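>>> Mind folding the following:
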Amino acid sequence: MNISQEKKDNLNAVIKININAEDYQARVDKAIKDQAKKAQIPGFRKGMVPPSHVKRMYGKSILVDEINNLLSDTLNNYLNEEKLEVLGQPLPQVDDSKTYNWDFADNFEFTYEVGLAPEFTLDFSSQDKLSNYKISVDDETLASRISNLRRSYGKMTNPDVSADGDVLYAELKQLSPDGSVFEDGISNTASVRLDQVKDEAIKASLIGLKKDDVVEFDVQKAFDNDAARVAALLKIEEAEAADLKSKFQLTVKNVNRLEESDLDQAFFDKIFGEGEVTTEEEFRTKITEELEGMMVQDADQKLQREMYTYVLDKVNFELPDEFLKRWLKATNEKLSDEELEGGYADFAKNLKWTLIGNKIVTDNDIKIEYTDVVNIAKARIDQQFRMYSPQPISEEQLDQYAVQFLQDKENANRIFEEAKSLKVFEHLKSVFTLDEKPITFDEFSKLPQE
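Modelled structure (predicted):
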């Protein structure tokens, strides 16, 4: 067997593998004998089928399988021994001029294209500077969070007269240009949320209404020509909603109001568990701590996004783009040329970040421990549960859920990559100069987030 490598340039190479009959004969003979022991062929007892009979019947398919296995083993061993860092997977080159008899005596030549990872250096120091935002919880943000919680645990009432923030359960009927109800026109009974009405004059006309009151309602103007919202309200197709010009008659069937929950012990127990919070002051302190934790995460995510962009801009190297595009097409049969061109830039960015991250990990002997992976899995599961209930689940339950979650190989790989990425960010934070910038939540929310 002979293996050779020809470098086309620093990022592309061709590997040729020549296989002679003596390289594969022993493997094929063994595979035929193993098949003979297991074969169930009419006229022969199990395990007593002559290998020669198996060779006549299945020899060529066994030969093809063993050549493929030998190729795979040989190529992988060569890449490891030569310490070649390849991107994607080797792509076989098809040579229609070569034909084989598959008669157990052929010599074979196989050629593979490979894309090579680029060589590059890293030069990060305290001279690299980024902003690290320290977000403060202002009174408005705290009040909004408390109000949302009180509404989430509030109760529905039916006041006599509508007010801002109420929901009108109403019958809507399409009007003709002369203002009369359009016979066989669009009609539907639906909930109209006043907080979603964009036009202030129309919103004002819906405030102060009682059951059975009737008003004219310009649905397009009310929702600023939002075809999706109009279609949902009237139960019509979005295309029809976009072209709709008619006004509607709105008849109030009921006024619904979500009253905020009282700041009492029952409310505190629902949010934090029985007896955990007993006063309004303790409640506000807990909510402030929760918001501060969320804002630390928001600030850290922004720092990570800016660090990602900064690092990619600073570390310049090329990729074997044409090879990678062919590889993506070869491994994704349904990928169109348009989709490939549209998505390749993001793919290349993520690949560059992976290569940079791997080098940071290797150069600095950074370890990703199993506990790192488990802790991230637990954090993600805890976040999911908190979307439905503010009460945390027990540590024991989190451990059980995390173990189950990580038994899925795809989940485990994804969380491992996340753990590695976080380690890379933590390393960069320790090297970069991070200028702390105090900022209010409102100011922070107006910053570009990409």
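>>> Going by C-alpha atoms from here, please, whenever you check contacts or count neighbours.
Will do.
>>> quick one, strands of the protein?
2-7, 12-19, 86-92, 108-116, 129-136, 155-157, 167-174, 187-193, 214-217, 248-259, 433-440 (DSSP state E).
>>> buried residues in the last one?
Along strand 433-440, these residues count as buried under the neighbour rule (16 or more other CA atoms under 10 Å): Thr433, Leu434.
>>> by contact count, what packs against that strand?
strand 129-136 (3 or more CA pairs under 8 Å, 6 or more residues apart in numbering; DSSP states H and E).
>>> in the strand it packs on, what's buried?
Residues Leu130, Asn132, Tyr133, Lys134, Ile135, Ser136 are the ones in strand 129-136 that count as buried (16+ other CA under 10 Å).
>>> One more: stretch 135-147?
Residues of stretch 135-147 classed as buried by neighbour count (16+ other CA under 10 Å): Ile135, Ser136, Val137, Thr141, Ile146.
>>> What lies in contact with stretch 349-367?
Tyr308, Leu312, Lys420, Ser421, Lys423, Val424 (CA atoms under 8 Å, 6 or more residues apart in numbering).
>>> One more: stretch 32-43?
Lys46, Gly47, Met48, Val49, Pro50, Pro51, Val54, Lys55, Gly59, Ile62.
>>> if we can go back for a sec, sitting in helices, which of the contacts of stretch 349-367 do you find?
Tyr308, Leu312, Lys420, Ser421, Lys423, Val424 (DSSP state H).
>>> how about those in CSV, adding distance to Asp160 and neighbour count?
Formatted as CSV, the ones in helices among the contacts of stretch 349-367 follow (distance: CA to CA, whole Å; neighbours: other CA atoms under 10 Å):
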residue, distance to Asp160, neighbour count
Tyr308, 55, 15
Leu312, 61, 16
Lys420, 59, 22
Ser421, 57, 19
Lys423, 59, 19
Val424, 60, 19
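>>> First-to-last residue distance for stretch 119-131?
Distance between the two ends of stretch 119-131: 30 Å, counting by CA to CA, to the nearest Å.
>>> Can you give me the buried ones in it?
Applying 16+ other CA under 10 Å to stretch 119-131 flags Asp128, Leu130 as buried.
>>> Following up with a second sequence; could you model it the same way so I can compare the two?
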Amino acid sequence: MQISETKNDGLARAYNVTIPASEIDSRVSAEVKRIAPQVRMAGFRPGKVPANLVKKMHGESIHADMLNQVVRESVDKVMAENKLRPAMQPSVALGEDYEQGKDATLTVELEVLPEIAAPSIEGLKLEKLTVPVSDEEVMEAVERIAGQQKSFKAAAKTKKAAEGDQLIIDFVGKLDGVEFEGGKAEDAALEIGSGRFIPGFEEQLVGAKTGDEKTITVTFPADYPAENLKGKEATFDITVKEVKVPTETKADDEFAKNLGLESLDKLKELLRGQLEQETAGLTRTQMKRALLDQLAAGHDFAVPPSMVEAEFNQIWAQLTQEAAREEDPEAAMKEIEAEKDDYRRIAERRVRLGLLLSEIGQANGVEVSNQEMQMLVQQAAQQYRPEDRQRFVEYVRNEPMAAAQLRAPLYEDKVVDFLFDKAEVTTREVTKEELQAAIEAEEGETPAAKPEAKKAPAKKKAAKADEPATEASAEANDAAAEEKPAKKPAAKKAPAKKAEQADAGEEKAEAKPAKKAPAKKAAKKAEA
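Alright, predicted model coming up:
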């Protein structure tokens, strides 16, 4: 086998590999000899089929397998002899003029990870902004819950139903005088003004009293889930069995017990913990951004263009999806198109930070344990239907890149926590508004993130400059190097996640969907 380097330009490498025909032929002969005793053929006793007949029958597939095997080993040898650390999976091409009996010529092209000087973790100084949780905030949270726990009490039989009142009704729905499936209910609770029933239903019950019987006419929405009801006019025969009026829910021990807690104090304790956890997440975000700003300011090195392109494509895909949901998708696309270069610079910074954190983690023995990895896989599997969960686990087990991508965010967090422990941290109490303002002020403001002419607009929530590309972790790079580029099997697919299915007969009791965020307010990736 002969290996010659044909390109060494920055992080780009290319090699020509020549595999002698004799080496391929010897492997084919050895494989024929190995499988011959297992071959069955009419007219021959088991294990007695001549090797030349085995080769005649299975020679093509055996040759393909052995060629594939020697190509993989050749690529591994290129990596090992040249001490290469691939940034992404190498590109391997077999010469177009190759045929059996001839030497095989390969072209191997790749980008390597940059050599990063051991990052200094000494002298890191961070300010930790904390937000104390006051008794007033806890009580406000209690009152919010109490306000959401609506309760109603029976009103006088002469009470006419008004906005906010609850009716207990029986109803029967009919199309052209014929009762339709799913249009009947008894003792149904309807709050006037809640918008849970189809348009026009609740409004026609304003003024109804206990014991009233009436027929109303409504038109089902054109996008109603049930095909037989879309846009159809229907009547509902309604019997009002009771009118109830809302009552104030008092935040006391009895209220807490109704929620399954021992007392109001226990509820306050629980809510205080939730509020503290929420502010702790914001504090971590602020500290992480400050930490990454310091790291980015002190390190500037070339990063593999293929990794930057992959990261940019992820950012761009998210932004275009958000733009498509805007009221004016065309205008939204023009807006992000005008800032495309800024997003590409953000992608480069994120890749650089990911490589830097990876290098720090490797140099300091940061690892994700097998137990932690198993927990990650099991948690991710819960996103799938029960019958698909084991298939997902197998998929991750057999696909190194899938496992690496799952592992990468936890690995990054562990490196960040390691650096927090090493840094000199001072603490300062602030208000929640001040903490949020500090987070926004730090976004994209470090020297490495600033474009030459202007800084990246603050609205770039989806592509924060200070968020490392987690795919660039050490595990992901190692997995890319371990992939066998010559094998190229059909790509395995992870099982489909749970389908979000709407019950066609339930629209009348569904809450209205929340409005979608516009593109310029794309959701931030979690940093906690």
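>>> Please work out the TM-score for the two chains.
After superposition, the two chains reach a TM-score of 0.61 (TM-score structural alignment, normalised by the length of the first structure), with 353 aligned residues with a CA RMSD of 4.9 Å.
>>> which stretches of the stretch 1-150 of the first structure form helices?
Along the stretch 1-150 of the first structure, the segments classed as helices by DSSP state H, counting those that start in this stretch run 21-38, 51-81, 139-152.
>>> With distance to Glu322 of the first structure as extra columns, can I get those in a markdown table?
Supplementary listing: the helices of the stretch 1-150 of the first structure in a markdown table, determined by distance: least, CA to CA, whole Å:
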| stretch | distance to Glu322 of the first structure |
| --- | --- |
| helix 21-38 | 34 |
| helix 51-81 | 21 |
| helix 139-152 | 50 |
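>>> so which of those helices comes closest to Asn316 of the first structure?
For these, distance to Asn316 of the first structure was read as CA to CA. The smallest value, 25.5 Å, belongs to helix 51-81.
>>> now the angle from the closest one to helix 21-38?
Taking axes from the mean of the first three to the mean of the last three CA atoms, to 10 degrees, helix 51-81 of the first structure and helix 21-38 form an angle of 130 degrees between their directions.
>>> which residues touch Asp97 of the second structure?
Taking CA under 8 Å, 6+ apart as the criterion, Asp97 of the second structure is in contact with no other residue.
>>> how close does it sit to Leu190 of the second structure?
Counting by CA to CA, the separation of Asp97 of the second structure from Leu190 of the second structure is 76 Å.
>>> Please apply the same query to Lys288 of the second structure.
Lys288 of the second structure sits 48 Å away from Leu190 of the second structure, taking CA to CA as the criterion.
>>> leaving aside the residues next to it on the chain, what's closest to the aligned partner of Ala256 of the second structure in the first structure?
The pairwise alignment with the first structure assigns Ala256 of the second structure to Phe267, based on TM-score structural alignment. What sits nearest to Phe267 of the first structure in space, not counting adjacent residues and going by CA to CA, 6 or more residues apart in numbering, is Ser261, at 6.9 Å.
>>> From what I see, the one you found and Asn148 are in contact.
No: contact criterion CA atoms under 8 Å: Ser261 of the first structure and Asn148 do not qualify, at 10.0 Å.
>>> For these two, indicate the residue with more neighbours.
Relative neighbour count places Ser261 above the other of Ser261 of the first structure and Asn148, with 17 against 13, counting by other CA atoms under 10 Å.
>>> residue contacts, that one?
When contacts are counted by CA under 8 Å, 6+ apart, Ser261 of the first structure touches Arg150, Arg151, Tyr153, Gly154, Lys155, Phe267.
>>> Could you tell me which of those residues count as buried?
Buried positions within those, assessed by neighbour count (16+ other CA under 10 Å), are Arg150, Arg151, Tyr153, Gly154, Phe267.
>>> And the first one? What does it align with in the second structure?
With TM-score structural alignment as the matching criterion, the partner of Arg150 of the first structure in the second structure is Ala146.
>>> so who does that match touch?
Taking CA under 8 Å, 6+ apart, we find Ala146 of the second structure in contact with Thr249, Lys250, Ala251, Phe255.
>>> Against Lys159 of the second structure, how distant is the second one?
Taking CA to CA as the measure, Lys250 of the second structure falls 24 Å from Lys159 of the second structure.
>>> And for Pro37 of the second structure?
Relative to Lys159 of the second structure, and taking CA to CA, Pro37 of the second structure is found at 93 Å.
>>> Could you do Ser369 of the second structure as well?
Shown here: Ser369 of the second structure relative to Lys159 of the second structure, a distance of 66 Å by CA to CA.
>>> Could you do Lys33 of the second structure as well?
95 Å.
>>> Check Lys244 of the second structure too.
Using CA to CA, Lys244 of the second structure is found at 9 Å from Lys159 of the second structure.
>>> more neighbours, the two?
For Lys244 of the second structure and Lys159, the more surrounded residue by other CA under 10 Å is Lys244, and the numbers stand at 24 against 16.
>>> Just give the nearest non-adjacent residue to the more buried one, would you?
Using CA to CA, 6+ apart, the closest residue to Lys244 of the second structure is Ala154 (4.4 Å).
>>> show me the contacts for that neighbour.
Contacts here follow CA under 8 Å, 6+ apart; on that basis Ala154 of the second structure touches Glu242, Val243, Lys244, Val245.
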